[in-house]
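Q: with the sequence up front, the predicted model follows.
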Amino acid sequence: MKTIASLFLSTYPDANSLQIAASSVALVKQINAALHAVAIDVEIPDVSNALSKLLLDLPYKIQEAEATSRKRGKVLLEAIVQEAARGGVTLTTQDLTASPALMGDVAAEHSRYFDVGLVGLAAGNQTARMMAEALLFGSGRPTLLLPDAMEVGILDHIVIAWDGSRVAARAVADAQAFLERASMITVLTVTDEKPLPGHGIGERLALGLRARGLVAEAAPIQAGDRSIGTALQEHALKIGGKQLVMGGYGHSRIRDFVLGGATEGILSDLRLPVLLSH
């Protein structure tokens, strides 16, 4: 059965960069997956009254914002079509509309029909951040975050953030397509952040991966005065890691997401592709 990844593109008020086209196609090609790209265009409810129409011309501003959003979505989808054709990746595309507050909910709902959700994340793009959080907690699928303007290379070294928890175990299972194609896997355990369920848990996971024919090693690290998200990403990059796999901690509360420290750190300052599972 062929894996299908769904990519959700933000178009308003900030749009994804065109780099996301090449990055998403390169990523799915590495795991022999198909891609379903979705542009979510904004649909702004008209709540204007006579005074706002007279002073602000609010209906025109709404039409202008919606037209800009549609144009951005069209440009992004056209770029992905071109990249997929060059890369030989099976692609389908779709346009959806949503109010600004519901863009994340719409993305999460549609992601449930695919195997993994992709989001291009950049600092300051609150719509992309909203989509990432909604996918993580609402889709029931793993969420793969891509640094929006960064080129995705060969994901040959996968780094697993391991604390022995349920969500970490789910992330490892959800990352199977990437793990089985990696030439190296490093299991990171942060030893000074919280109590762990025993000693040597990283080596225990690495041993299990090696028993499955994979090349894996364990590496305990300390966060020190760094945030946990920063410590994990910095060490992953230091050792040549190309993708981080980790559990996503937190819960949703009517679109108000309460995040764990590591998850918040990743979403706030994404430095490499990260697969999150909840």
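A: Nice, thanks for sending it over.
Q: hey, let's count contacts and neighbours off CA atoms from now on
A: Fine.
Q: how about stretch 54-73: buried residues?
A: Buried residues in stretch 54-73, counted by 16 or more other Cα atoms under 10 Å: 58, 59, 62, 65, 66, 68, 69, 70, 72, 73.
Q: list of residues touching it?
A: If you take Cα atoms under 8 Å, 6 or more residues apart in numbering as the criterion, stretch 54-73 is touched by 9-13, 15, 39-44, 46, 48, 52-53, 95.
Q: which of the buried residues of stretch 54-73 fall within strands?
A: Judged by DSSP state E, strands contain none of the buried residues of stretch 54-73.
Q: dump these to JSON lines, plus distance to residue 173.
A: JSON lines is the format used below for those (distance: Cα to Cα, whole Å):
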{"residue": "58", "distance to residue 173": "49"}
{"residue": "59", "distance to residue 173": "49"}
{"residue": "62", "distance to residue 173": "44"}
{"residue": "65", "distance to residue 173": "41"}
{"residue": "66", "distance to residue 173": "40"}
{"residue": "68", "distance to residue 173": "40"}
{"residue": "69", "distance to residue 173": "36"}
{"residue": "70", "distance to residue 173": "37"}
{"residue": "72", "distance to residue 173": "35"}
{"residue": "73", "distance to residue 173": "33"}
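Q: re the thing from before, which of the contacts of stretch 54-73 are buried?
A: Buried residues within these, counting neighbours by 16+ other Cα under 10 Å: 9, 10, 11, 12, 15, 39, 40, 41, 42, 43, 44.
Q: which element, helix or strand, includes the nearest residue to the first one once chain neighbours are set aside?
A: This points to residue 9. Using Cα to Cα, 6 or more residues apart in numbering and skipping the chain neighbours, the partner closest in space to residue 9 is residue 39 (4.8 Å). Using DSSP states H and E, residue 39 maps to strand 34-42.
Q: what helices or strands is that strand leaning on?
A: If you count contacts as 3 or more Cα pairs under 8 Å, 6 or more residues apart in numbering; DSSP states H and E, strand 34-42 packs onto strand 4-10, helix 19-30, helix 58-87, strand 91-98, helix 103-111.
Q: could you identify the helix or strand that succeeds that strand?
A: Remark: after strand 34-42, the chain's next helix or strand is helix 50-55, criterion DSSP H and E.
Q: how far is that following helix from where the chain is centred?
A: Centre-to-centre, helix 50-55 and its host chain are 41 Å apart (Cα atoms, centre = their mean, to the nearest Å).
Q: kindly report the same for stretch 264-278.
A: What separates the centre of stretch 264-278 from the centre of its chain is 7 Å, taken as Cα atoms, centre = their mean.
Q: centre-most residue in the protein?
A: residue 145 (2.2 Å; Cα atoms, centre = their mean).
Q: who touches that one in this structure?
A: For residue 145, the contact set (Cα under 8 Å, 6+ apart) comprises 118, 119, 120, 121, 132, 270, 273, 274, 275, 276.
Q: setting the sequence-adjacent residues aside, check what's closest to the second one.
A: Here the nearest residue to residue 119 in space, its sequence neighbours aside, is residue 145; by Cα to Cα, 6+ apart that works out to 5.2 Å.
Q: and here is the other one:
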Amino acid sequence: MTRLLSKAVDLACLVRITEGTPLAALRQAIALAAAAGAHLRVFVGVQKLVAPYTPFGGAMTGSIVAEVNQRAEQEAASLAETARAEAGAAGVALEVEIVSGPFAEVAMRAAHAARAADLVVVDQQHGALDTAEMLIEEALFRSGRPVLIVSPNRPPVSEVKRIIVGWDGSAHAVRAVSDALFVFPTIETVEILTISGEKDLASALPAADFARHLARRGLEAVLTSVDAKGRPVAEVLNEYATTRKADLIVSGAFGHSRLWEFLLGGVTVELTSNAKTSVLMSY
């Protein structure tokens, strides 16, 4: 059966300025935009610090904060120039917007802007308290778009052919796979990985049913089951994707409540922090 192809026409890349701002998401977004002939919008977020009130040394504190803010603005301008140069070399149509302010506000504005894109591309966070987590969360829950969290451990890919799906039968997982197939029409193989021993999947959509649906779309659908053996699901999924040399991990976001994920850790937090393979998530 011939598979109907779609493709992304607009991509959004959200970058947070920090010490040693990573370029993995930017370069991955440029590679994907070049391959798809898509328009790329880069949103550069700058956290603007405010000097705390103190009766002693207020002027000195204000001066230090002003210097930090100025340096961040300069780095944002430098990153914008890098984006223009690399996108231009790749033949990618690009627009760049720099926004500064309290980071919660910056992240929310970035997510709203990303609604006019087919895919949102961001860098990994570095632990649950990193402000990049705020950017990822806003993108996932406020943009209404699939979010690609880019691993710094892999070079940019321009063509996605093999994906590993972390399957739990949820609506979020189904939506994530559908989003991946729309954004990456080059996908040929979908390996549906069920990790047993983590939660009861008796009432979930069976992986075999979803595999038959994918096969009717002209895809190679492979069913695999792995016993977690007490290990965290994200660790098993990450290791398996690396072993199989997958181009992408696809997963629904937040299998537990967001508070539970934050306090105790969970698949979403672990994958957005430590995955060696880039992860596409949908909510």
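A: Thanks, I have it. Just so you know, these numbers come straight off a predicted model, no measurement behind them.
Q: can you calculate the TM-score here?
A: The TM-score (TM-score structural alignment, normalised by the length of the first structure) is 0.87; 273 aligned residues with a Cα RMSD of 2.6 Å.
Q: returning to what we had before: identify the residue of the second structure aligned to the residue nearest to residue 119 of the first structure.
A: Aligned by TM-score structural alignment, residue 145 of the first structure pairs with residue 149 of the second structure.
Q: please apply the same query to residue 262 of the first structure.
A: Counting by TM-score structural alignment, residue 262 of the first structure lines up with residue 267 in the second structure.
Q: I figured that match hits residue 237, correct?
A: No. Look at residue 267 of the second structure against residue 237 with Cα atoms under 8 Å: they stay out of range, at 9.2 Å.
Q: who's more crowded, these two?
A: Shown here are residue 267 of the second structure and residue 237; by other Cα atoms under 10 Å, residue 237 has more neighbours (26 against 21).
Q: how about that one, what's its partner in the first structure?
A: Here residue 237 of the second structure is matched to residue 232 in the first structure, going by TM-score structural alignment.
Q: for its match, list the residues it contacts.
A: By Cα under 8 Å, 6+ apart, residue 232 of the first structure lies in contact with 161, 188, 223.
Q: if I read this right, the first one contacts residue 191, doesn't it?
A: No. Taking contact to mean Cα under 8 Å, the distance of 11.4 Å between residue 161 of the first structure and residue 191 leaves them out of contact.
Q: more neighbours: which of those two?
A: Between residue 161 of the first structure and residue 191, residue 161 has the larger neighbour count (other Cα under 10 Å), namely 26 against 15.
Q: quickly find the element holding the aligned partner of that one in the second structure.
A: By TM-score structural alignment, residue 161 of the first structure lines up with residue 166 in the second structure. Element membership for residue 166 of the second structure (DSSP H and E) is strand 162-167.
Q: for the closest residue to residue 127 of the second structure other than its chain neighbours, give its distance to residue 126 of the second structure.
A: Nearest residue to residue 127 of the second structure, sequence neighbours excluded (Cα to Cα, 6+ apart): residue 273, at 6.0 Å. Distance from residue 273 of the second structure to residue 126 of the second structure, counting by Cα to Cα, to the nearest Å: 5 Å.
Q: so for these two, which sits in the more crowded spot?
A: The neighbour comparison of residue 273 of the second structure against residue 126 (other Cα under 10 Å) goes to residue 273, with 21 against 15.
Q: the more buried one belongs to a helix, doesn't it?
A: Yes. Judged by DSSP: H, G, I helix; E, B strand; the rest coil, residue 273 of the second structure forms part of a helix.
Q: tell me if I'm right that it and residue 122 touch.
A: No. Assessed by Cα under 8 Å, residue 273 of the second structure is found out of contact with residue 122, at 11.7 Å.
Q: counterpart of residue 187 of the second structure in the first structure?
A: Checking TM-score structural alignment: residue 187 of the second structure goes with residue 182.
Q: who's in contact with its match?
A: If a contact means Cα under 8 Å, 6+ apart, then residue 182 of the first structure has 155, 156, 157, 158, 214 as its contacts.
Q: residue 221 of the first structure versus the fourth one, what's the distance?
A: Counting by Cα to Cα, the separation of residue 158 of the first structure from residue 221 of the first structure is 16 Å.
Q: those two: who's more crowded?
A: Neighbours were counted for residue 158 of the first structure and for residue 221 using other Cα under 10 Å; residue 158 has more, 27 against 15.
Q: wait, the more buried one touches residue 245, no?
A: Yes. The pair residue 158 of the first structure / residue 245 is scored as a contact, 7.3 Å apart, by Cα under 8 Å.
Q: could you find the counterpart of the residue nearest to residue 9 of the first structure in the second structure?
A: Using TM-score structural alignment, residue 39 of the first structure pairs with residue 44 in the second structure.
Q: do you know how far that match is from residue 83 of the second structure?
A: The gap separating residue 44 of the second structure from residue 83 of the second structure is 10 Å, by Cα to Cα.
Q: mind checking which helix or strand residue 226 of the first structure is in?
A: Under DSSP H and E, no helix or strand contains residue 226 of the first structure.
Q: and it, how many residues sit next to it?
A: Residues lying near residue 226 of the first structure (other Cα under 10 Å) number 11.
Q: what sits against the aligned partner of residue 94 of the first structure in the second structure?
A: In the second structure, the residue matched to residue 94 of the first structure (TM-score structural alignment) is residue 97. Shown in contact with residue 97 of the second structure (Cα under 8 Å, 6+ apart): 41, 42, 43, 44.
Q: on that earlier part again, looks like the match of residue 39 of the first structure contacts residue 12 (just checking).
A: No. Contact criterion Cα under 8 Å: residue 44 of the second structure and residue 12 do not qualify, at 10.7 Å.
Q: what about residue 160 of the first structure, neighbour count?
A: 31.
Q: make that residue 142 of the first structure, sorry
A: Residue 142 of the first structure has 26 neighbours, counted by other Cα under 10 Å.
Q: look up the closest residue to it, ignoring the ones flanking it.
A: Distance criterion Cα to Cα, 6+ apart; nearest residue to residue 142 of the first structure, sequence neighbours excluded, is residue 277 at 4.7 Å.
Q: how close does that neighbour get to residue 53 of the first structure?
A: Look at residue 277 of the first structure and residue 53 of the first structure: by Cα to Cα, they are 46 Å apart.
Q: how close does the one helix or strand the residue nearest to residue 119 of the first structure maps to sit to the second structure?
A: Element membership for residue 145 of the first structure (DSSP H and E) is strand 143-147. With mean Cα distance after the TM-score superposition for the first structure, strand 143-147 of the first structure departs from the second structure by a mean of 0.9 Å once superposed.
Q: from the chain's centroid, how far away is that strand?
A: Distance, stretch centre to chain centre, for strand 143-147 of the first structure: 3 Å (Cα atoms, centre = their mean).
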